[in-house]
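J.: Below are the sequence and a predicted model; questions follow.
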Amino acid sequence: MLKLVVNNDLHVNKKDTITCKNSCDLFDEITGECSINQGVDIDSPYEAARCGFFIHRDSMSVPEIKDHTHFKFSLMDDIDDDLLDDQEIFHQLVGKSIYKEEYTYPLKPDFSSYRDDAKWFVSPCGSYGCWIVNHYKKPLSIPKSKDVAERGWNNRVYKSPIPLHDHQSALPISSKMAWLIDEDGFGQYALLVNGKISSISAPKPINWKRH
């Protein structure tokens, strides 16, 4: 039996609704858009609920994310008080974006990756860059294009040691983006927060199988 639930409360404060615009720290006040997913409905609670990049402004930690990839996502506990004196580290811990007077991106990262296994990459066209974090143990050849690369479970997930498409992130977080290659050789974009992989763009479905 289906029930229609109607909310007759006409006094609901829209400011209390969790949306990208009201609640997410990745909302770009300058452009009026999400820093990662341009064109998304910033006033939709549904979009905020389904977004894998959502970082609540009131959160002082990055929640543990469990998905069906081989990556381990860590909850940052016991933060050293000395770290909070560093503005960059503090803002990364709470998911804040730092606006600088001058940016070196994409030629050089504006923020450290805080990882020993991350290397900075600049696209051949010089228009975008990201960190490369590779968990694949075998050599990978670079496909001629994204269209001919071996595709994974999403059109933004494919086998390549480097990204072949721009992540198109807002400038304040572009230096925190990484091309994350899993243990099977499939790469996708992820967001680094204080060296931790806090979000990935397309978690692997449980029932996905290689063709």
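T.: Thanks, I have the structure now.
J.: okay, CA-based contacts and neighbour counts for the rest of this
T.: Will do.
J.: residues contacting the residue lying closest to V122 once chain neighbours are set aside?
T.: The shortest distance from V122 to any non-neighbouring residue, by CA to CA, 6 or more residues apart in numbering, is to G129 (4.3 Å). Contacts of G129 were listed using CA atoms under 8 Å, 6 or more residues apart in numbering, and they are Y105, P106, L107, W120, F121, V122, S123, D166, S174, S175.
J.: now, which of those lie within helices?
T.: The helices, defined by DSSP state H, take in S174 from those.
J.: Put this next to the previous one:
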Amino acid sequence: MNLKLVIDNTSNPGFAKNEEIKKLKTCRTHCFYFDGQSGKCGIFDEINLDDPKTVHRCQRFSDWREEDTEEVYELIEDGFSVEFEDEDFLFELSGDKYSHENSTYPLKPDFPSNREDSIWYISPDNSFACWVINKSKKRFVTVNSNKSVEIGWSKRIYNSPYPLHDHEASSSLKSRMAWYVDEQGWGQYVLLVNGEITMISEPRPQNWKNGL
């Protein structure tokens, strides 16, 4: 009779850690926009394809379903927690053509939103502009500054039908930015490409509920 030594690798802490890493969604493993042939994102330039924080801002995974299109706040998974406050979420579009000389921003958008539910908003001082997509049916009180609004899961997420701070996007992206207000009234900046929300600034954690 021959005896075989069987080693249970699942009890090894290193093995468990590697398995946990494999389960994390990244642009390279799950993103709808990832191009396997070139090894690059098909939409954005110079992004970290293996950073989970990047993919959780993206709106299209390989397991994307049609009904997920507007669920821009519920894509973050249970147990995944990350601070987005000091992270940039805007990336330059691959092959984007933009003319500084012919730009009409902020008075008029340089690119159409390709959405019927959006309007072009210009800040009172004409310093910035963006599209506004409001899905909320709640009544908003008049707001004059970010000190008078209810803050959400980030200081850049708040209850307001229009933005109170500049998105600070690059020139080629300024006319693709939108202030998206969900059904509960929480607003944040998103990036529009061909009428679709392709990137959001700070996903709402599933365990977040009015700051609890």
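T.: Alright, I've got the coordinates. Predicted, not measured: the structure shown is a model, and the values here were computed from it.
J.: related to what we said a few turns ago, tell me the buried residues within the contacts of G129 of the first structure.
T.: Y105, P106, L107, W120, F121, V122, S123, S174, S175 (16 or more other CA atoms under 10 Å).
J.: want to try TSV for these, with distance to V157 of the first structure as columns?
T.: Shown next, in TSV, are those (distance: CA to CA, whole Å):
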residue	distance to V157 of the first structure
Y105	24
P106	22
L107	24
W120	20
F121	18
V122	19
S123	17
S174	19
S175	20
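J.: What ranges does the first structure have for its strands?
T.: 27-28, 33-34, 118-122, 129-134, 158-159, 177-181, 186-193, 196-200 (DSSP state E).
J.: wait, which of these is closest to L140 of the first structure?
T.: strand 158-159 (7.7 Å; CA to CA).
J.: Quick check: the closest residue to F53 of the first structure other than its chain neighbours vs L180 of the first structure, distance?
T.: Distance criterion CA to CA, 6+ apart; nearest residue to F53 of the first structure, sequence neighbours excluded, is S199 at 5.6 Å. Note on S199 of the first structure: its distance to L180 of the first structure, by CA to CA, to the nearest Å, is 11 Å.
J.: same thing with Q92 of the first structure?
T.: 19 Å.
J.: Look at those two and report which has more neighbours.
T.: Shown here are Q92 of the first structure and L180; by other CA atoms under 10 Å, L180 has more neighbours (29 against 21).
J.: ok, the more buried one touching G187?
T.: Yes. At 5.2 Å, L180 of the first structure counts as touching G187 under the criterion of CA atoms under 8 Å.
J.: can you list residues touching both of the two?
T.: Contacts common to L180 of the first structure and G187, judged by CA under 8 Å, 6+ apart, are absent.
J.: Show me what stretch 142-157 of the second structure is in contact with.
T.: 85, 158-160, 164, 186-188, 202, 204, 208, 210-211.
J.: Which PyMOL command selects the buried ones in those residues?
T.: Selection of buried members from the contacts of stretch 142-157 of the second structure for PyMOL, criterion 16+ other CA under 10 Å:
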select buried, resi 158+159+160+164+186+187+188+202+204
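J.: Can you pick out the most distant pair from the contacts of stretch 142-157 of the second structure?
T.: Among the contacts of stretch 142-157 of the second structure, L164 and W208 lie farthest apart (CA to CA), at 22.7 Å.
J.: show me the contacts for the residue most central in space within the first structure.
T.: Centrality entry for the first structure: nearest residue to the mean C-alpha point is L191, 3.3 Å, by CA atoms, centre = their mean. The neighbours of L191 of the first structure, taking CA under 8 Å, 6+ apart as the test, are F53, K176, M177, A178, I197, S198, S199, I200.
J.: can I get the contacts of G129 of the first structure in JSON lines with distance to C34 of the first structure?
T.: Shown next, in JSON lines, are the contacts of G129 of the first structure (distance: CA to CA, whole Å):
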{"residue": "Y105", "distance to C34 of the first structure": "19"}
{"residue": "P106", "distance to C34 of the first structure": "20"}
{"residue": "L107", "distance to C34 of the first structure": "24"}
{"residue": "W120", "distance to C34 of the first structure": "24"}
{"residue": "F121", "distance to C34 of the first structure": "24"}
{"residue": "V122", "distance to C34 of the first structure": "23"}
{"residue": "S123", "distance to C34 of the first structure": "23"}
{"residue": "D166", "distance to C34 of the first structure": "16"}
{"residue": "S174", "distance to C34 of the first structure": "13"}
{"residue": "S175", "distance to C34 of the first structure": "16"}
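J.: and which of the contacts of G129 of the first structure is nearest L26 of the first structure?
T.: Distances from L26 of the first structure to the contacts of G129 of the first structure, taken by CA to CA, are shortest for S174, at 11.6 Å.
J.: That closest one is in contact with C130, isn't it?
T.: Yes. With contact defined as CA under 8 Å, S174 of the first structure counts as touching C130 (7.2 Å).
J.: what about the helices in the second structure?
T.: With DSSP H as the criterion, the second structure has helices spanning 13-23, 27-30, 52-55.
J.: Let me know which of the ones you listed is tucked in deepest.
T.: Highest mean neighbour count of these: helix 52-55, a mean of 22 (counted as mean count of other CA atoms under 10 Å).
J.: Thanks a lot, catch you later.
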